[in-house]
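>>> Here you go, sequence then predicted model.
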Amino acid sequence: MPESIYSALGEYVDLLLDAVCAVDKAGRFEFLSRGAERIFGYPAAEMLGKSMLSFVHPADRAKTLDAANAINAGHIRLDFENRYIRKDGQIVHLLWSARWSADKQQRVAVARDITKLKHAEARQRALYAISEAAFAAENLQALYEQLLKIVQQLMPVSSFVIARLAPQGELHLPFQHLPSATESHLMAATQFCLGLLARNAISPSILPTAITEPSTWMGVVLNSHNTILGVLAVQLDDSAMEQADADLLEFVGQHIATAIERKELLARLHRAALYDDLTRLPKRELFYDRCRQALSGLERTQQTLAILYIDLDGFKPVNDQYGHAAGDSLLQQIAQRLQQRTRQTDTVARFGGDEFVVLLTQMDAAPMVSAIAEEIRLSLNVPFLLNTQAITITPSIGIALCSTASCSIETLLENADNAMYKAKKQGGNCIIFA
């Protein structure tokens, strides 16, 4: 081929934005087009004669060497991906097509910079993963653990903390992944989060910190609907933190803030559906669920369960004389005493008004139930303090027992309710078995 054509081909190759490279069998660069400097950041003269592996990201060297050996053996690669470290320290993602030239005894390859594509894919995967975690995680702590795994897939995280800002301004760390777990490490994480929040107060725009020292932190303020939730902060295994890492963390942080807020909202809605706002006791639906669980275990344990239906004697006059705020305080104190007189395996629920229902499980017989009911009655006879005023109120308690899984929850509640009304007819402050 005439030299003029070779020269023209060389000019065309140099016009390509991709890098055209040739390396010898040992992997030393022998030719680099001008596109290589744009991609690698090095002038060709600084790379020629040097091993390609010295520029490859350490984590990708093993697979790069395997691919090179396969190409040297005659295999053609059209879709090999790896990462190189540019002269400025930034990481570039490359897509290679390569083959072995037997007559030249060279490996000839073309590299395309796909860094932006990889970053876009990483963001998209993170967005899907965060959205899924927000719905699938059982609770907030489980969500934090899922978020750690998602961020670990995006960057080599060694330490990870989520700091939350309380309404009063206090900062606490509800989730922390600190390998050293020392007090100084925890203090450093806390101080970094406080500093980032202080900077954010001066400049409200979200600014991840661009840091290059291996011992320092990188973080982002968690903002959602103009509300500051806290800080997401990480330390990376790599000694150099790239701007790309900071940009990615900022993107992830925005969606993590939304996921946390959504999970907290769902938790509040779930709690509102199952628990009484005033007393924090289970409502009817949760009580029924606990009853079903207890009934299913009766055949195995051969024990007895009991339902205590409790109504307060003379509660209405308390509201009339002292006001509804005092009545609410009284109900809260009664709920506390009922919980203090029962076990963790039992359930105390509020069905509305001044009606409380207690599920006692793993009872041996009626005398055991009677003893617990009497403890409850006596505890409620102790005067309550309402605005420095001592108030005495008594309960009427009806009890229904069951020792077989075939019992109906509705029937048990109805029997206990009827027994409670019999107790009221007898003057109240007493216990009646159905």
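Nice, I can see it.
>>> use CA for all of it now, contacts and neighbours both
Fine.
>>> Helices along the stretch 51-200 of the chain, start to end?
Secondary structure of the stretch 51-200 of the chain (DSSP state H, counting those that start in this stretch): helices at 61-72, 115-136, 140-154, 183-202.
>>> is it possible to export the ones you listed to CSV including distance to Asn418?
Formatted as CSV, the helices of the stretch 51-200 of the chain follow (distance: least, Cα to Cα, whole Å):
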stretch, distance to Asn418
helix 61-72, 77
helix 115-136, 43
helix 140-154, 42
helix 183-202, 58
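>>> export those helices to a markdown table and tack on distance to Glu170 and mean neighbour count?
Output for those, formatted as a markdown table (distance: least, Cα to Cα, whole Å; neighbours: other Cα atoms under 10 Å):
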| stretch | distance to Glu170 | mean neighbour count |
| --- | --- | --- |
| helix 61-72 | 46 | 16 |
| helix 115-136 | 25 | 16 |
| helix 140-154 | 19 | 17 |
| helix 183-202 | 10 | 16 |
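>>> between these, which gets nearest to Cys21?
helix 61-72 (13.1 Å; Cα to Cα).
>>> And the contacts of the closest one?
Residues from elsewhere that reach helix 61-72, judged by Cα atoms under 8 Å, 6 or more residues apart in numbering: Lys25, Gly27, Leu53, Arg77, Phe80, Asn82, Ala98, Arg99, Trp100, Arg107.
>>> cool, stretch 279-290 as well?
Contacts for stretch 279-290 (Cα under 8 Å, 6+ apart): 273-276, 331-332, 335, 347-351, 409.
>>> List only buried entries from those residues.
Leu274, Tyr275, Asp276, Leu331, Ala335, Thr347, Val348, Ala349, Arg350, Phe351, Ile409 (16 or more other Cα atoms under 10 Å).
>>> ok, and here's another one to check against it:
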Amino acid sequence: MTTDLHSNIADLILDTIFIVDVHGNIRYISPSCENLLGYSQQALLGTPMIDLVLPEDRATTWNEAMRIMSGQPRVGFENRYVHKDGSIVDVMWSARWSPEHQVRIGVARNVTESRRQLRTQQAMFAISNAAHQITDLSKLYQEVQRISASMIPASAFAIAFADDSGRFTFQYQLDFGGDSSCLGDDEAREVCTQVVEERRTVYRVPAPADYSWLAAPLSRAGKIIGVIVVRSHPGILLGPQESDFMTYVAAQLSDAVDRIRLHAELLAAATTDELTGLPNRRLFLDRAETACRAARRHQHRFALLYLDIDDFKSINDTFGHAAGDAMLKEIGDRLVMCVREEDTVARLGGDEFVVLLPLLQSKDAPAAVGEKIRNAIAMPFKLPNGTSIIRQTGIGAAVFPDDGMDITSLKNAADKRLYDVKRRRLVGHDST
């Protein structure tokens, strides 16, 4: 009678009562389990409870179960389960260990709607905050993925951008299954292409697969420039809530990418010589000051090499400014080939260039680099009209701390040496 009474009471409770043995298998579960997870009582009896938990939540759930089995009752623990239809169910449960019967006894409640609303608000705020504050694209992509994971349980996440021909480049991708090639396969690219063609968020379940794709467009000035795409875990099908959230994320990310790229373009315009693509005077001075501070701190030497091209004005006068511009570009390319990656070649204006060697390996390094530069510039230049010409360069070098303790002093010393070199060359020419 007592057992029947208890059973009848359990059958009437809207929350789900469960009993799990020491091995984690379900020994009893009340009929309301069907409303909670979509499975009947009979289907769940003997099933490992952990198998019903969302993969991302299994580690914390298992740790919590171990604490309960050690004799610590738990009230109000929350985790996520996978419904029979593939949807995600938020559950709050309380449980305690029965040492007499060697089982966990607990009660579970469906809190999906309230938790989803709260989680959505928190995630949307976090996405907006990241989009407005982070200025590095790679860090932004990582943060967007991290936040999105709280809303969209994904086995793979990627951000892809399309070129003018429609080919996609995955600039950020993360596959939790360890298969790094899956995001570049035909299926992923088909989803991305569909997003671009239909200009909307796309949800796809490939038959007969038990997972789903969700992808939303990234746009700039009304043009689709890329796609943010996720693939669900096997057995989990994403729904309208995830689709709405993905659309919001894509809109925020689109604005952020646009802003960061525009900032980078403006910064490049402010610090790069438009003709040669080399650092300009502003960026050179910034790097030179950095090198000077490092040299003082670590007590090492660095050098500046100022140079210009002999009789460059005659190139413009004789062959036109287009020829002069072509020659300046070639000079910039040759100078870059003469130095290390950590060195800086900058154009100051006209035919004036400067080389910054931030860390000298030897006292002879400036002279050795100067000789490489002279030899490189002395090679014939072929102008756009086919004419070959030869020019030489004058170089003035200054070394920290021998020639000055600050950039102004070093610049003056290098300028004076460049002037002296050109004067001696002119005197030598006049004496012949």
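Looks like it came in fine. Quick caveat, the model's predicted, so the values are computed rather than measured.
>>> Overlay them and tell me the TM-score.
Scored against TM-score structural alignment, normalised by the length of structure 2, the superposed chains reach a TM-score of 0.73; 404 aligned residues with a Cα RMSD of 4.4 Å.
>>> thinking again about what came up before, in JSON lines: the buried ones among the contacts of stretch 279-290 of structure 1, plus secondary structure and distance to Ile211 of structure 1.
JSON lines is the format used below for these (DSSP: H, G, I helix; E, B strand; the rest coil; distance: Cα to Cα, whole Å):
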{"residue": "Leu274", "secondary structure": "helix", "distance to Ile211 of structure 1": "47"}
{"residue": "Tyr275", "secondary structure": "strand", "distance to Ile211 of structure 1": "47"}
{"residue": "Asp276", "secondary structure": "coil", "distance to Ile211 of structure 1": "49"}
{"residue": "Leu331", "secondary structure": "helix", "distance to Ile211 of structure 1": "55"}
{"residue": "Ala335", "secondary structure": "helix", "distance to Ile211 of structure 1": "53"}
{"residue": "Thr347", "secondary structure": "strand", "distance to Ile211 of structure 1": "53"}
{"residue": "Val348", "secondary structure": "strand", "distance to Ile211 of structure 1": "54"}
{"residue": "Ala349", "secondary structure": "strand", "distance to Ile211 of structure 1": "54"}
{"residue": "Arg350", "secondary structure": "strand", "distance to Ile211 of structure 1": "55"}
{"residue": "Phe351", "secondary structure": "strand", "distance to Ile211 of structure 1": "57"}
{"residue": "Ile409", "secondary structure": "helix", "distance to Ile211 of structure 1": "62"}
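>>> Gly10 of structure 1: which of those residues is nearest?
Leu274 (74.5 Å).
>>> can I assume Thr394 of structure 1 is in contact with Ser379?
No: contact between Thr394 of structure 1 and Ser379 fails when scored by Cα atoms under 8 Å: they sit 9.4 Å apart.
>>> more neighbours, those two?
Thr394 (21 against 17; other Cα atoms under 10 Å).
>>> Would you mind measuring from that one to Asp313 of structure 1?
5 Å (Cα to Cα, to the nearest Å).
>>> what do these two both touch?
Any residue near both Thr394 of structure 1 and Asp313 by Cα under 8 Å, 6+ apart counts here, and that gives Gly428, Asn429.
>>> which of the contacts of helix 61-72 of structure 1 are buried?
Gly27, Leu53, Arg77, Asn82, Ala98, Arg99, Trp100, Arg107.
>>> just checking, which of those belong to strands?
Residues of these located in strands (DSSP state E): Arg77, Asn82, Ala98, Arg99, Trp100, Arg107.
>>> How about the spatially most central residue of structure 1: what's its closest non-neighbour residue?
Residue closest to the mean C-alpha point of structure 1, counted by Cα atoms, centre = their mean, is Leu143 at 1.8 Å. Excluding the flanking residues, the one nearest Leu143 of structure 1 by Cα to Cα, 6 or more residues apart in numbering is Ala137, at 5.2 Å.
>>> One more: Leu386 of structure 1?
Ala326 (6.2 Å).
>>> That neighbour corresponds to which position in structure 2?
Using TM-score structural alignment, the equivalent of Ala326 of structure 1 in structure 2 is Ala323.
>>> mean offset of the helix or strand where that match lies relative to structure 1 (after superposition)
If you go by DSSP states H and E, Ala323 of structure 2 is part of helix 321-337. Comparison of helix 321-337 of structure 2 with structure 1 after fitting gives an average deviation of 1.6 Å (mean Cα distance after the TM-score superposition for structure 1).
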